[in-house]
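In: sequence and predicted model, in that order:
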Amino acid sequence: MKLVSRAALMAAVAAGALSAPAFAQDRQTVDVITVTAQKREQGIQDVPVAVTAYSGELLQNSGVRDIRDLAVIAPGLNVTSTSSEYSTTARIRGVGTVGDNPGLESSVGVVIDGVPRARNGVSFGDLGEIERIEVLRGPQGTLFGANTSAGIINIVTAAPEFEFGASLEATYVTDGADGFRVAGSVTGPLAEDQAAFRLYAARGDRDGFQSVQTFNGPRTQTEDNDQDFWTIRGAVLFNIGDRGELTIQGDMTERDEFCCGAPSIVSGPTAAAINALVPGGRPMPGSEDPFSRVIQSNRPTDQTIEDGGFQFEYTYEFDNFELTAIGSTRDYEIVTGQDTDFTGADIVYRDPALNSFEFGNSTFELRAQGQTERLDWLVGAFFSNEDLVRRDAIQYGSQFEAYLGLIGGGNPVLVTTLANGLGGAFIPGYTPLAPGQGFPAGSANSGGDRYEQDGQVFGLFTHNTFSISDSTELTFGLRWNSTEKDAMANFSPSNAPACDVWETVFGEALDWSTAQNQAILAGFSGASGVPVASLIQFGTFTCLPSARDAYSNINFDQSLSEDEVTGLISLSHRFNEDFLMYGTYSRGYKAGGFNLDRFTQSGSNAVNFTNVLAGTSEYPAQFDPEIVNSFEIGIKTEALNDTLLANLYIFYSDFESFQLNTFNGLGFFVTSLNNGAVTQGAEFELLWFPESAPGLTLQGGITYADASYNSFAPTGTADVDRLSGQNFSLAPEWYASGSISYVRPFGDGMQWLAHLNGRLLSEQNTGSDLDPEKVQDGYAVFNGRIGIGAEDESWSLELFANNIFDEDYIQVAFDGPFQPGSFNAFLGQPRTIGLTLRARR
C-alpha cells in the first residue's frame, strides 16, 4: 500500500484511546484525567503545559513495552536505536541528542516514578505494569532540572494495592521473528491498611530479525537484533500513622543479546576493495538491498546488560503543607562487541572484553508544597551524584592492512612499502616490516582506553501558581542549577608499527604543515613518485586515532563548573469551564560536558596536537552547555458534555547554544553551535469518548515542527558547514499519530476489543551531518489488535500485528566506517504478528 493511502487511513482513524480500559464499558469523560506534570496531581485540562497522558490500557493495546514503542502513539516524539540497546535517543519537536557518547546528556529527560534517569539509554527496558505515561513538550527545567531542554517523558508505574490481585500474560510472536514473552504480577496487603506490596516479573526471548553472513568469522551467530531478557520489579507501600506514607521499590534487569548490525544502503568505491578481500563482503554498487535484512558481519555483536536499583518516596502531610522526599541509587552496565566496519571483511572491530560502559547514579529530592487561599506554592532541593566509566578499544582485524593498501593505491602491501621507505630514509637502524606486520591482527589501541567521569548536580527550585482571580492564574518558577564534573582518560598505547614509523618521522603531532615536515614530504614524494597530497592522506589513514601513540602521551584530567538559572512564567485564563488559554515563557538548560572519545577535531577546528602534547593547551574535550528560550501559547478546550478534548499549542524555541555530535566516518566530534538553532511550529491533539457509541475511544495528534540551525559563516569544516540554515537530523516537519479502540459486549458476560493505532512521519534526514544519501522518505506504520474476553477481565485472548503493512524504513543512517562514499543504516523493525493470553483475578 502506498504512503498516500496509508495516510488516508490514518486520517480516517483520527486518534487513539487515552484511558479506555482494554475491556471496560463505563462512561468516560476527559475532565477526570489526572497528571503530575507540575509535581502535584492536577486535571490535564487545568495544567498550562503541553502534556499528553497515555493510560496503561492504551499502552497495552498499542504494544508499548519501552520508550521506543511510545513513539508509535505520541505526536512530536521520535525515538531511535542505533549501535546498541543503550544507544536509544528520544527527540521531541525535532530536538534530541545525537550519538551514543556518554559524555553528552539527554535533551529529553526520562523520569520513572519521580526519579530522573540521566541518559535515555539507561531508561530502556521493559517498564512493567504502567499506570500512565505523560509526555511533556518544551523545556521543563524549572521542576525537572537540567537535561530537559526538549521535554520530559514521565512514567508512573502501578503502585501496590491493599486488595489482592494477580495477573499472568503469555505472548507468542512470529513473522519477522519468532519469540515469546511471559509476565506475571501479584499485589495485595501485607498488613491490613498498613502495608501492601506489588511484585512483577517478565521473561522474553525472540529470534533476530536480521540474518547474518559470517564469512570466515570468528562470528558464528547467524542472527542479529534478537532478544533475550528477564526483569523483576518489587514495591512495598507503608502507611505510617494517619499522615505518612512510604514506598520502597527495587528492580533488576538482565539482557543477553546480539545487536545491532546495519546493512549497506549505499556502497561506494571502497566496496571493490572489500570484495577483493572477501567476495560478497559488502554489496557492490547497485546491488544494495538493505530490507532483505541480510547483513554482512564476521565479528560478534553480542551485548550483555545489567540494570538495577532501589528508590524510596516518603510523604508526610502537615497541617498546612506536604513534605516529599525521594531518593534513589541505580547501577547500569553494558558490555558490547561490534563489527565496526559493518562488512564481512576483517577490518575493524570492538571486542566485548575491552568495551563496556558503567553508570552509577544516586539522587535525592526534598520538596514542600502547600496552598493558601490564592497561592499554590512549591519549593524544593535536588542533588545528584553520578559516576561513569567507559572502556573503548577499536582493534584492527587481519585484513585491515591489505584493505588500507587497496583503497590507498590498489596495492595490498602499500602500507609496509611506504612505511619501509620512510623508515629506511629517516630512521637510523630501521628494520623493515614484512607484509602483515604494519598492523598485526588485534592491533591499534588493543589494551583499551578508559574514561572516567564524576558529576554532581545541586539545584534549588520553586514553582508557584497565584490566582489573580477566579478565572486567571499566574504561574512562575525559578531553578538554580549548579553542576560540577571531573573527567579523566587513560589512553592505551597503540600497537600499530606502521603508524609508529609515521609518528617517528613526522613527530607524534603529525603536523604536516611545519617546514621540516613539508621538506620531508617533498623529498619522499620525489623518491617514491607519490604526490604530497596523497602522502598526507595515506599518512592520516595509516595513523587513524585508534592507531596513534600520541594519545597515550596526552594528559586528560579536566574539570568544569557551571551555574545556570532556568525558570518560567505563565499566564492562563479560563474563559469558561470548557475553555482555557495560556501563554508561557520558559528557559531550559542542558549541561556542558566532555567528549569521552579519541578525536582529531573539536567543533570546527582540528586538534592542535603540538600544543596538547607540549602541555601548553588542554585536549579540547570540553563543550558548552545547551541553552534554550521557549515561548508557547496553548488553548485547551472541552466539549460534548466533557467527552471531547481538543487542544492547540503554538511554540517557538530559540537555542542560544546547541550541542551537536557528528560522525564523519572516522569518529564522533562535538560542536557547540553558539549561533544557535530554532524550532517552531504547532500541535493539535484530540481525545473523544463518543456518548452515542459507548466503548469507543479516539485519540490523536498532529505536529508541525520546523527545527533548523541558524545560518552561520563558513568554518572550513564540510561536515559542520553543511548544517548552516538546514533542518535538524531526525526532525520531520510533520508528525501524525492516532488510535481508535472499541469495546463491545456480546453473549453472556463476554466482550470483544478492536484497536488500531498508527504513525505518519514526513521526509527526514536521518544522519547527523545531513548527507543526502541519508534521507528517509515519509512513511507510516500501523499496529492493530483484536480480542475477546470476559467482561470482568478475568481472561482475554488477543491477536495483534505490529507494523501491519511491513513498512520498510531507516531509523538512522551513517557513513560506513573507514569507507568513504559508503553508507549503512539501522533499520526499523519489520512486521510482527502475535497472540496474547491474559488471566487476572
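Out: Happy to help now that I have it.
In: make it CA atoms for all contacts and neighbour counts henceforth
Out: Noted.
In: element containing V186, please.
Out: Per DSSP states H and E, V186 falls inside strand 179-191.
In: name the next helix or strand downstream of that strand, please.
Out: Along the chain past strand 179-191, the next helix or strand (assigned with DSSP H and E) turns out to be strand 195-206.
In: elements contacting that following strand?
Out: strand 179-191, strand 227-240 (3 or more CA pairs under 8 Å, 6 or more residues apart in numbering; DSSP states H and E).
In: buried ones in the longest one?
Out: Which is strand 227-240. Neighbour-count burial for strand 227-240 flags 227-239 (criterion: 16 or more other CA atoms under 10 Å).
In: re the thing from before, chain center to the strand holding V186, what's the gap?
Out: Remark: strand 179-191 is offset 29 Å from the chain centroid, using CA atoms, centre = their mean, to the nearest Å.
In: check it against this one:
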Amino acid sequence: MRLRGPWSRLLPSGLWLLAACGPALAAAPETVEVTATRLPERVDVVPADVTVISGDELRARGAADLASALALVAGVEAPSGGDTGPAGAVPSFWGLHEFDAFLLVVDGVPWGGALNPSVPTLDLNDVERIEVMKGATPVMFGATSFVGVIQVIHYPAGHAANQVSVGVGDQGSARGALSLALPDIGQYRQSLVLDGESLGYADKRKAVWNGHALYRGSAPLWGGAFRIDGDITFQRQVPPSPVELQGIALTTLTPRDANDNPSDARIDENRYHAALHYTVSTAAGDWSTTLSFAHSDIIDIRGFLRPTLLDDGSTPNADSQNQRRLIQDGYFDTHLSREPSDNLSFIWGLDALYGFGKQASVNGAYYVPLNGTMLAPPTTSLHVDEVNTMSDTRLFVGQYVQVDWKPAARLDVLAGLRLNETLENKTSAHLDGFDPMADTLDRNKKNVVRPAGTIGASYKAWRDGADGATLYADYRNAFKPAAIDFGPDNTPAVLNPETAQSYEAGLKGKLFAGRFDYQAEAFLQDFKNLVVATTDALGNPVLKNAGGERLQGVELETHTQLDQDLLLAANISCHDAKFTQFTVDDNGTPVNVSGRQLTLSPHVLASAGLIYIPPAGLEGSITVNYVGSRFLNEENTARAPAYATLAASFGYRFAGWRLSFTAQNLTDQRPPVTQSEFGAGSYYLLDGRRLFVDLTKAF
C-alpha cells in the first residue's frame, strides 16, 4: 500500500530528525517481556510480535482505558463499550473483532478465566507496564485465546506510582485515585491503590460509576518469596442502546444518542479477587506457584429494538431482559523453570482454569417510540414472556513444557507442547410465559482432550552495538471451547471447541545507535469450527459449529527516540479478514457469505503519536488514529466510511505537582465500532469527545 498525505511524510521526517540529533543521545534500554515465555526475555529475541507500553507513557498520554492505552499498538483496536456496557471494550487483533477471541491477563492471572475476559473491571491505575502479544498462547495459557494477549502488570508490592490525583471532566464526569507504597512491616512490603470515577456521556442516561481497591503484599517465606493480591471493584453502569442497521446504512429513525432501554436498565457488578503467589529456588530449578479466585455478582437489565423498527404507538417493538448472574473464576498454576546451561532453559508445569456461571433471565417485550421522546417502562411492569436459566461449569486442565534452545550464538529456538483437557457441564431450562407445554430442561456436557503447541525461531542477522536486525518465524496450533455470551436466549448445547492454526514471520531490530526500533510482521491464521448463530426448524435461535475464517496481513510498528524526552511512534497495518465457510440466516433466508469480509474489519489501520515526557516543566502528547472503511454486515452490502480520531494531553510539572489536560476523540467522531451479540443487526457507536483536567501530587 502507498501512504499519502501526512502519513507519507511522518516516518521519513522522524528519521531525518533522529539522524540530526547525532550520537549525543543514549540508546534506549533493552525491553523485556514475560507474556510469551513467563520468564523475562528480551523483546528483540522472542519469535513473536510483542509490544511493551510503559506506565510512564500511559500516564503522560492520560490513557485511562484500553482504547487509549493501545492506541499506538500496530493493528489493534479496542473501542470502549459493547454488550458489557460503556466500561467494557472489544479489542480486535489481526482484523478479528470478537469479545472472546483474545486473552486478558492481570499480573499473571487470566482476568475472566475460563469464561470471558472481564474487561469492565480492568483498572489501569498504578500500572507499571502493559504487554501486548499478537496471536495465541497455546502453551503458557492453554485454551484461552486465538488472536492476542493483553497483560496488565501493576507495580509490585512495596512500589507504586506514589501519587494522589483528582480530576473533573465534561458531561459531569469526575475521578480520583491514590497509589502509594505503604510502610514496611519488618520484611513485609505492601502497597495500596484506591480509585473511583463517574463518567457521563452525550446520551444523558448512559453512565459509569466505579470504585476500586487493589492491595499488594510480599515477604520472604521459607527461603522463597510470597506475594498476595487483593482486588475489589464495585461498578454501576447504565448501558446505551445500539443503533439498528436498516438496509445498507444505520437507521435515521432513532436519534443518534437515543436510549431505548427500559427505565430500570443497568449493569451492576461487584467483583472480589484474591491471588497468592510463591516462588522459591530449589536444586531442581526455580519453582513458582499461583492460586487465584474471583467472584462476581451481576445484575444486567436492558432491552433491544427489534430489527423491524415498527412504531405504531402500541405494538411491542423491543425485547427486554432482566438478569441475575453469578460468575466465579479460579486459576492454579505451578511450574518449574531450569537453565541447565547458558544456551538451554525449559519450563515444565501444569495448570487448571475453573469457571462457573449461573444466570436467570426474565424476558419480556415492550413498546418505546423510536424518536426518543418517551422513557420505556421498567421491566418489572412487563409480562413475563419467558424465563431462561443456565448453569455452566468449566474446567480446563493442562500439562505443558516449553524449551528455549540457543544452538548457535545468533539462533534462538522456542518450542512448547501442551496436553489440554477441557470439561464442560451445562444445565439449561426454559419456562414459557404463554405455553407451559413448551417448557424445556436440558443437561449437556462435553470432555475434550487435545494437544496444542508452538514452535518458533529467531535469528540475529546483524548486530552492531545497540543496532541490529532479527528475523523470526513461528507456528501455533490452538483451540478454545466456545464462549458463553450470557445473553437472554436459551442456548442449551455444549458445542465443539473452535480451532486455529497460525503462521507468523517478521523482522525486528534497532537503528541509529538503538534510538529507532521497528517490527514488521506478516501473519496468516485459519479458523475452523466457529460458532454460528442460526435458527432451528421452529425458528428458535440456536448456535452451532459451522464456520471458518482466514486472517492474513502485514503490520509495521516503529518507535523513534528523537530526544531524551521525546518519542515518536508510528505504525500501519494492512489486514484481509474473510469468511472461508459461513452462512448467515438473519431473516429466515440462509445466505452463504464465504469469501466475504468479516464485519467491522478494516483493511487499513494506522496511527502516529508524539510523546514528550521531561522530568519537569511542560509535557504533552498528540495521537492520531486512522481506521479504514469496513463492512457492517456479513453480506458486505453495508459499508461504513473511514474515519480518524485525535487525542491530546498537555501538562506542567512543578515542585511535585502536575496539572494536566487530556482530550480523547477531539474530532468527536461517532462511527459504529462494535456489533452487538444480542440485538440483531445493531451497532454501538464510538464514544464522543472526552475532556478531563487533573491535578496530581507525587509523594
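Out: Here it is on my side, so go on. Because the structure is a prediction, the values reported are computed rather than measured.
In: all the helices of the stretch 551-700 of structure 1, in order from the start?
Out: 609-614 (DSSP state H, counting those that start in this stretch).
In: need the strands for it, in chain order.
Out: For the stretch 551-700 of structure 1, the strands defined by DSSP state E, counting those that start in this stretch occupy 556-576, 579-590, 593-594, 601-602, 605-606, 622-623, 626-639, 644-663, 668-673, 677-688, 696-709.
In: I'd assumed R350 was in contact with D341 of structure 1.
Out: No: D341 of structure 1 lies out of contact with R350 (CA atoms under 8 Å); the separation is 9.9 Å.
In: quick one: the strands in the stretch 1-150 of structure 2?
Out: Under DSSP E, counting those that start in this stretch, the stretch 1-150 of structure 2 gives strands at 32-33, 41-42, 50-54, 76-77, 92-93, 96-97, 102-106, 109-110, 127-134, 148-154.
In: just checking, what packs against the fourth one?
Out: If I follow you right, that is strand 76-77 of structure 2. strand 92-93.
In: kindly reformat the strands of the stretch 551-700 of structure 1 as CSV containing mean neighbour count and distance to G423 of structure 1.
Out: Shown next, in CSV, are the strands of the stretch 551-700 of structure 1 (neighbours: other CA atoms under 10 Å; distance: least, CA to CA, whole Å):
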stretch, mean neighbour count, distance to G423 of structure 1
strand 556-576, 18, 30
strand 579-590, 23, 49
strand 593-594, 24, 37
strand 601-602, 19, 28
strand 605-606, 12, 27
strand 622-623, 22, 36
strand 626-639, 22, 47
strand 644-663, 21, 33
strand 668-673, 22, 31
strand 677-688, 22, 49
strand 696-709, 24, 47
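In: quick one: which of these is nearest A74 of structure 1?
Out: Proximity to A74 of structure 1 (CA to CA) singles out strand 696-709 among the strands of the stretch 551-700 of structure 1, at 7.6 Å.
In: what's that closest one aligned against in structure 2?
Out: Aligned using TM-score structural alignment, strand 696-709 of structure 1 spans residues 566-579 in structure 2.
In: ditto for stretch 733-742 of structure 1
Out: Under TM-score structural alignment, stretch 733-742 of structure 1 corresponds to residues 603-612 of structure 2.
In: thinking again about what came up before, out of the strands of the stretch 551-700 of structure 1, nearest to A15 of structure 1?
Out: With CA to CA, the closest approach to A15 of structure 1 among these belongs to strand 696-709: 3.3 Å.
In: ok, average deviation of the closest one from structure 2?
Out: In the superposition against structure 2, strand 696-709 of structure 1 averages 1.4 Å from its aligned positions (mean CA distance after the TM-score superposition for structure 1).
In: what's the average distance of the following helix or strand past that strand to structure 2?
Out: Once strand 696-709 of structure 1 ends, the next helix or strand along the chain (criterion: DSSP H and E) is helix 718-721. Superposing on structure 2 and averaging over aligned pairs (mean CA distance after the TM-score superposition for structure 1), helix 718-721 of structure 1 comes out at 5.5 Å.
In: give the buried residues for helix 718-721 of structure 1.
Out: For helix 718-721 of structure 1, using 16+ other CA under 10 Å, the buried residues are D719, V720, D721.
In: tell me which of those residues is nearest to W377 of structure 1?
Out: Closest approach to W377 of structure 1 among the buried residues of helix 718-721 of structure 1 (CA to CA): V720, at 45.2 Å.
In: show me what E339 of structure 2 lines up with in structure 1.
Out: Alignment note (TM-score structural alignment): E339 of structure 2 maps to Q371 of structure 1.
In: excluding chain neighbours, what is closest to its match?
Out: Nearest non-adjacent residue to Q371 of structure 1, counting by CA to CA, 6 or more residues apart in numbering: W377, 6.2 Å away.
In: go on, D224 of structure 1?
Out: G208 (4.7 Å).
In: on the three-state scheme, the one you found is what?
Out: Following DSSP: H, G, I helix; E, B strand; the rest coil, G208 of structure 1 is assigned to coil.
In: what's the match for it in structure 2?
Out: Matched to structure 2 by TM-score structural alignment, G208 of structure 1 sits across from Y201.
In: quick one: that match from V238 of structure 2, how far?
Out: Distance, Y201 of structure 2 to V238 of structure 2, by CA to CA, to the nearest Å: 11 Å.
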